[in-house]
Each structure stands twice: as C-alpha cells, then as structure tokens.
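In: Sharing a sequence plus its predicted fold:
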Amino acid sequence: MGFFLKGLGWCARRPGWWLFGLIPALIAFVLYVVALIWLATNAGDIAAWVTPFADDWGWKGLFRTLIGILIFVVGLGLSIITFTAVTLAIGEPFYEKLSEKVEEDFGAVPGDDLPFWRSLFRSIRDSLMTLVYVLMFTIPLFVLGFVPVIGQTIVPVLGALVSGFFLTVELTALAMERRGLHRKDRFAILRNNKGSALGFGVAIFLTFLIPFAAVIAMPGAVAGATLMVRVRLTPSTLVP
C-alpha cells in the first residue's frame, strides 16, 4: 500500500506529469461511463433473459431485481479491472513516458529498445491474456454470488483479492517490460511476492470503487507500480 501512496505523492509534487497522465484515463472513463449506464439501464432485461426458469415464480420480481443488481456489481468489478488495461493500451506512450520519468528521478533507466508498435502489440496481447485469467476467476465467483451468506461475505473479499492481484499485473507491466521481463516471468515474480502484489492492488481496487477516483489516481498508480518494481519486485541482477 505504501508504494501506491508514494506514487500519489510523486504525482502530487509534479502536477504537470499528473495532468499528462490524466489524458488517457479521461478518455477511458468516458467510454466506461457510457457502458455502465447502458448496463444499469438494461440490467433488468438481462436478468430476465438469464433466468427464464423463474417465469412462474410468485416472487420473480424481487429475485430478478437482486440478479440485476448482482449483474451490475459484477460489471462494475470487471470495469475496474479492465479499466486499467484499456487505459494503459490507450495511453501507452503517455504512461511509458511517465514511468520513465519516475525511473529517472531514482537513478538510471533500464532499456528495452523494442519499437513502439511492437511494445504496443505485446501490451495488448498480454492484457487480453490477463483478461482471460480474470474471467477464469470471475465467472465462478459470479456463480458463488448466488449462494446465501457466502455470496454476500466471502465472495466480495475473494473478488477484491483477485481484482487487486490482476490490477498489479497490469500496472507493473510497463516497468517490468522495460527490464526485459515477459508475461510468464512477470506472473512468476508477482506470485512469489503475493503480499506486495495484493497490498498494492487491493488498495488501488478499493480506491477505484470511489466515483472518479480511477481517473484521478491512475497516474499515481502507474508511478507507484514503477517504484514497487524498482525497489521490491525486480530481481537484483536486473536493477540498474
């Protein structure tokens, strides 16, 4: 969590870079607001479509209202996870520069001289693979959400942990790729540092639940992830 706060502090001391990092986050935010408004408006119809077995139930209205709320909550959770990936894809050159500036402030910048288009392609490919992993966890959690008690207590906690871990995966990608670490290597490092990965990611996940916070905090999250990779996650042989 401390690295997230340090990242926010770094941006607070450099408002120019913070505003620079807001541009792609604002673009992604507008896209997601439109999508979530559509989901909220149509959640009832979607709930009716996925629960045809409840047509003859006397309390189908209440049941489908609860399902509609759950669908929206799951959509909100997915939007928080994918917001980072989409924002990083949109703002690849923005956040690459911001991350490099953080590195410069703390010493030499490791170099990975991949052309921009190859770096962007790899970033999109890795984000899609991460999304597949997220869905592998999210779909079972969505089903467990229907189980009384467990769905209202344990499932939200597990959802926050899963979301937090994969947010860290996305946010640390820039700094790790700069050190020549590919997706499998990055996952292995984060699995071996679960405490750091979860502490950082869950703090950001909870922050992103606050309206507009995802936009405001995104540059700080990128800066914090860069600091965490540099100080704690990167093997010593790769630290400049």
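Out: Received the coordinates, thanks.
In: can we go C-alpha only for contacts and neighbour counts from here?
Out: OK.
In: what about the nearest residue to Met1 once chain neighbours are set aside, how many residues close to it?
Out: Spatial nearest neighbour of Met1, excluding adjacent residues (C-alpha to C-alpha, 6 or more residues apart in numbering): Phe200 at 4.7 Å. Using other C-alpha atoms under 10 Å, Phe200 is surrounded by 24 other residues.
In: And Phe200, which helix or strand is it part of?
Out: helix 194-208 (DSSP states H and E).
In: what inclination does the next helix or strand after that helix have with respect to helix 194-208?
Out: Counting by DSSP H and E, the next helix or strand C-terminal to helix 194-208 is helix 213-228. Between helix 213-228 and helix 194-208, the angle comes out at 160 degrees (axes from the mean of the first three to the mean of the last three C-alpha atoms, to 10 degrees).
In: Who are the packing partners of helix 213-228?
Out: Here helix 213-228 touches helix 2-12, helix 15-50, helix 92-105, helix 150-171, helix 173-178, helix 194-208, going by 3 or more C-alpha pairs under 8 Å, 6 or more residues apart in numbering; DSSP states H and E.
In: Let me know which of these is the nearest to Ser127.
Out: Checking the helices and strands packed on helix 213-228 against Ser127 by C-alpha to C-alpha gives helix 150-171 as the closest, at 7.1 Å.
In: another one to put next to it:
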Amino acid sequence: MTLKSMPVKKSGVNYFFEGLQLIKQPGLRVFVVIPLLVNFVLFGSAMYFAFGKLGELFEWMNAQLPEYLAWLDFFLWPLAVSSLLVVMSFVFSSVMNWIAAPFNGLLAEKVENHLTGKSLNSGNTVDLIKDLPRIMKREWTKFKYYLPRAIGFLVLFLLPGVGQTIAPILWFLFTSWMMAIQYCDYPFDNHKVPFDDMKRALSNTKGTSYSFGASVTLFSMIPILNLFVMPIAICGATAMWVDRYREVYKHPEIARD
C-alpha cells in the first residue's frame, strides 16, 4: 500500500484539534511546559525591553508636538501597542522554532509513544545534546527551502493587480504548506526520514497537509494565542504521522513510490 492509496481517516483540521487534546495529557504536559516557559521568558523579556523603548519614543514625540496635538497620544498608543504585539508574536513564533527544536523533537517522540505504546529508544539527555548539530542542520534545511520561495511570493505583492488579488491567496497557501512542513518534520526526523522524502509524503497527501497547515496558520495569526500554537501543532502533526505515514515508512521503498 502506498501513501496515495491509503484511505484518508481524518482531515488536517481534525489533527490540529487532536493536538489540542493531546497537550492536556498528564504524561505529555511536562514536555509542553518546558518550551512554553522558555518562550514566555524570552517573549516577556523582549516585550519589556520593547515597551521601554516605545515609551521613550512617545516621550520624544510628545516633546516635539505642540500642545493642541497632545490628544494624538491617546490614539497612537493603542495602535503602536497592537502593532508591536503582532510583530513580536510573529517574530518569536519563528525564532522559537529554532530555540525549541530539540524540545519539539522530544515532544513529538513522547506523543508518538503515548499514541502507539512503543518507545523510539532515542537515548538520554547526553544523546540529545550530541544530536543537536544534526537537529540544527535540519532546521537550516527547512529555512533554506523557505527563504527563496518566500521572497519570490512576496515579490508578487509589488506587482500591480496581482499584488492585490492573487498574491494574498498564494501567500496563504504557501504559508499553510510551510506550516505542515515545519511541524510534521519533527516526527519524520525522529525516524531519520530524509527531508525530501518527508516533502514527498506530504505532497502525496495534499488535502490533509494543506488543511492542517491552514489551521496552524490561522491560529498563528492571533497575537498571544500563537505562542501556544507550537506544541499543539507538534502534537497534531505527530498524530498525523502515526495515523497516515508511520506504517508506510516501515517500508521506505514503498513510501517513495
């Protein structure tokens, strides 16, 4: 049986919300909490610094404005704060994929163990540290795949007509595809499935991949809430791996058909 011939059991949306249920499991909570704590500490520190600089900027601006324009402060502050939250949330959700990569792989491993009852026997903490260069290399591979395509799609926004019509749709589809790649890669990588083989597998199940990635994308667009998306997406992607790909990749020659 190949990936294309396997019956679709769930949609990608179902897998995303299954991830929401999985992060609540007692045996998995500790592996969810650790990267979240790192995320909040770094995000909180950055926001504290950014708000300090924002306050200095508004003090300087108020000193330059005449008194009859002082009312602008009441309108500009909420706009600046909301913009800062959106930008910082987006940046940190990207940066955290690098910082939390080892934890993400471990979370995917524990979720698979929870779902199948079988351990991957990936080793102890020392083995995880030794594996860091390979994990970072995998993240770099994803980044190299993403960057030139992202630049190409963003150029479309500058084209008259296309930028206002087709480009936003194409960008959303591309982002959804990249979200599927980003989070499904953790369980695939735990089994040492090559990056190109992982892409081929997701491409062979486009409907599931895109609907899962679209769910992640939509929730990632919500400030603050998007800080919780990462562990949910990893759990959901691992459930998708177990349900859709795990049995096939016991026989790599079939998976590549």
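Out: Sure, I can see it. Quick caveat, the model's predicted, so the values are computed rather than measured.
In: that older thread, quick check, the residue nearest to Met1 of structure 1 in contact with Gly164.
Out: Yes. Using C-alpha atoms under 8 Å, Phe200 of structure 1 is in contact with Gly164, at 7.4 Å.
In: What's the match for the residue nearest to Met1 of structure 1 in structure 2?
Out: Using TM-score structural alignment, the partner of Phe200 of structure 1 in structure 2 is Phe212.
In: for Leu88 of structure 1, same thing?
Out: Under TM-score structural alignment, Leu88 of structure 1 pairs with Ala100 in structure 2.
In: wait, its match sits on Ile34?
Out: No. Using C-alpha under 8 Å, Ala100 of structure 2 is not in contact with Ile34, being 9.1 Å away.
In: Those two - which one has more neighbours?
Out: Ala100 (17 against 12).
In: In contact with the closest residue in space to the more buried one that isn't next to it in sequence, which residues?
Out: Leaving out its chain neighbours, the residue that sits closest to Ala100 of structure 2 by C-alpha to C-alpha, 6+ apart is Pro35, at 5.9 Å. Going by C-alpha atoms under 8 Å, 6 or more residues apart in numbering, Pro35 of structure 2 touches Ala100, Phe103, Asn104.
In: Next, format those as TSV and append distance to Leu57 of structure 2.
Out: Listed next are those as TSV, based on distance: C-alpha to C-alpha, whole Å:
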residue	distance to Leu57 of structure 2
Ala100	32
Phe103	37
Asn104	37
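In: Of those residues, which is the nearest to Gly44 of structure 2?
Out: Among the contacts of Pro35 of structure 2, and counting by C-alpha to C-alpha, the member closest to Gly44 of structure 2 is Ala100, at 16.2 Å.
In: and the nearest residue to Trp18 of structure 1 once chain neighbours are set aside, how many residues sit next to it?
Out: Counting by C-alpha to C-alpha, 6+ apart, Trp18 of structure 1 lies nearest to Cys11, which is 5.2 Å off, once chain neighbours are set aside. When neighbours are defined as other C-alpha under 10 Å, Cys11 of structure 1 has 24 of them.
In: Residue in structure 2 paired with Cys11 of structure 1?
Out: Counting by TM-score structural alignment, the partner of Cys11 of structure 1 is Ile23.
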